[in-house]
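Enquirer: heads up, no residue letters with this:
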């Protein structure tokens, strides 16, 4: 009898605790946000990540009833701002919008990072992604990707590949392509995408990856030739350009991405509320139209999906960096 009563008592306590937690979660979500939210961007104003963050901030401010203010923390190849996200109080009132550098830096910088990318963050939602396009000068002899690969294999380290800088998404795309196609090139890193595009247009660099909106106008005007789009889906801005998968290199799937993250330990109800609000934001007609103009595809996934993708990306780029023996100064 005593054992039965004890079991009933334990069962009652367990049910009470479960019920209390279930009731507390919606209450916590309903009280969030209780004050303005900082949205940290680890770059100066004006770039693609900053634009995405500002569009998101406007939508979240409207839907969640508190101001979401973008705070630019540039410097250190995005590390300075990302560290500020990791150090924030985990109550949902300081978040961050990051890009591909977030998943590349662990392989590039390793123990020099002042945070653990896998453990020191809460992954809220992947907001958008954008494939990249491989371009060559209009004067180049290669009419398709196969011709470029044949020439590159025949002339090891003679062809030049331009990038917006060591460790950038376009650099990683080039390394991924080089490894998949089994050839070597001479990497020419620039301080940003502008100077890189200038030299590709002038024929001083043989090839480069770039964002589709930045390259589409030059391609349409006949100043550049687009050979392939990363991934397996053609781009609406350049529908005539085949994908890397169509060209025989499905592993070349590098893309720009933006994701919403926070410090580790964000409460589950807040995570769920932010993910749902972000999904509504990026799929709203106004924001979708603007993102499409920028070459982004809205995603708006769940926290579990964000964690799975970002952690897989860290592993993927770590392998490319290791196999390509990529170093940074």
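Expert: Alright, I've got the coordinates. Note that the coordinates shown come from a computational prediction; the quantities given were computed from them, not determined experimentally. Residues are numbered from 1 along each chain as shown.

Enquirer: going forward, measure contacts and count neighbours with C-alpha atoms only.
Expert: OK.

Enquirer: so who does residue 120 touch?
Expert: Shown in contact with residue 120 (CA atoms under 8 Å, 6 or more residues apart in numbering): 86, 263, 264.

Enquirer: count of residues packed around residue 164?
Expert: As a burial measure, residue 164 scores 22 neighbours (other CA atoms under 10 Å).

Enquirer: and for residue 14?
Expert: 12.

Enquirer: so it: helix, strand or coil?
Expert: helix (DSSP: H, G, I helix; E, B strand; the rest coil).

Enquirer: any idea how far it lies from residue 21?
Expert: Distance of residue 14 to residue 21, computed by CA to CA, to the nearest Å: 11 Å.

Enquirer: could you do residue 322 as well?
Expert: According to CA to CA, residue 322 stands 45 Å off from residue 21.

Enquirer: among the contacts of residue 120, which lie within strands?
Expert: residue 263 (DSSP state E).

Enquirer: here comes the other one, which I'd like you to weigh against the first:
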């Protein structure tokens, strides 16, 4: 009797397994949405649209971008974490939503690292420290000297509290011993307009979303936050060259899905992302924006396993930065 009851209890799962495998094999057979947890025009949005176009081509189904901004990327990320784990809702994860926010928001985080599964890293990009053209500084040292002479009078903008841009600004203030008022925006687009207009004097942004304004002379670059200069702006020094080696930060962007998404779908997405970022057309677009390839696998690509390990390391790294800087969000 016990043996019979055990078989009856297991029957639904046994029957469901072939159906699930068949569903995985047929994926995708309809439109996929790629959720961007920030407003349009920022680096996350730009990267997502490049990847969506290539995945549409490779998967044979439309991949459409959907912007769900708020709380430093938490709103859109939480939406994906709680979505059906069927491979039709993807997240354009960032260093903030996938790394920084777990420490910065603490118990207020609406989702946990284990609620999302990694598929693949698309690119890494430098952050750029820049100023409005009306501010009388042309180097990072001159900015620090100006801030010291005018404590608390400068506003520094970012695309949102908890982003790597916010934390880079906090690092600069901590390392240089200066005071500036952080002004978070709901995305890079509105923040950049305020800096161009001169209402925000200093800002940090991911290179891809600000590089057009730099090249057109609407904003003045001071330093990139990576160890090496970027070929996209070869005349702009690194923070180390400018005298502040501890102000180092690299932003990243990749795909995550709800944690219970079937592994065959995750593996397929990982393969397609890896192939897409290695395409000459995609590599050229990334390079033009000042971005760097994933670089997680020996051939410079990405995989679900390497991206998962990368995210875990980033959570630990940025947790230490949050602790040392004392950064908070309201």
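Expert: Noted; the coordinates are in hand. Bear in mind the structure is a predicted one, so any value in this text is a computation, not a measurement.

Enquirer: picking that back up, for the contacts of residue 120 of structure 1, which one is nearest residue 139 of structure 1?
Expert: Using CA to CA, residue 86 comes nearest to residue 139 of structure 1 of these, at 47.2 Å.

Enquirer: what's the neighbour count on the counterpart of residue 231 of structure 2 in structure 1?
Expert: In structure 1, residue 231 of structure 2 lines up with residue 236, judged by TM-score structural alignment. Counted by other CA under 10 Å, the residues lying close to residue 236 of structure 1 total 11.

Enquirer: now do residue 108 of structure 2
Expert: 10.

Enquirer: would you mind finding the match for it in structure 1?
Expert: So residue 108 of structure 2 corresponds to residue 112, using TM-score structural alignment.

Enquirer: measure its match to residue 326 of structure 1 for me?
Expert: Distance from residue 112 of structure 1 to residue 326 of structure 1, by CA to CA: 15 Å.

Enquirer: ditto for residue 18 of structure 1
Expert: Taking CA to CA, one finds residue 18 of structure 1 at 50 Å from residue 326 of structure 1.

Enquirer: more neighbours: these two, which one.
Expert: residue 326 (15 against 12).

Enquirer: just say helix, strand or coil for the more buried one.
Expert: Assignment for residue 326 of structure 1 (three-state DSSP): coil.

Enquirer: my guess is it contacts residue 108. True?
Expert: Yes - contact between residue 326 of structure 1 and residue 108 holds when scored by CA atoms under 8 Å: they sit 7.4 Å apart.

Enquirer: quick check: longest strand in structure 2 by residues?
Expert: Longest strand in structure 2, counting by DSSP E: strand 116-132.

Enquirer: helices or strands up against that one?
Expert: helix 188-197, strand 202-206, helix 207-215, strand 219-224, strand 250-258, helix 263-278, helix 304-325 (3 or more CA pairs under 8 Å, 6 or more residues apart in numbering; DSSP states H and E).

Enquirer: if we go to 7 Å?
Expert: strand 202-206, helix 207-215, strand 219-224, strand 250-258, helix 263-278, helix 304-325 (3 or more CA pairs under 7 Å, 6 or more residues apart in numbering; DSSP states H and E).

Enquirer: who's in contact with the third one?
Expert: Strand 219-224 of structure 2 has contacts (CA atoms under 7 Å, 6 or more residues apart in numbering) with 126-133, 138-140, 196, 213-214, 236-239.
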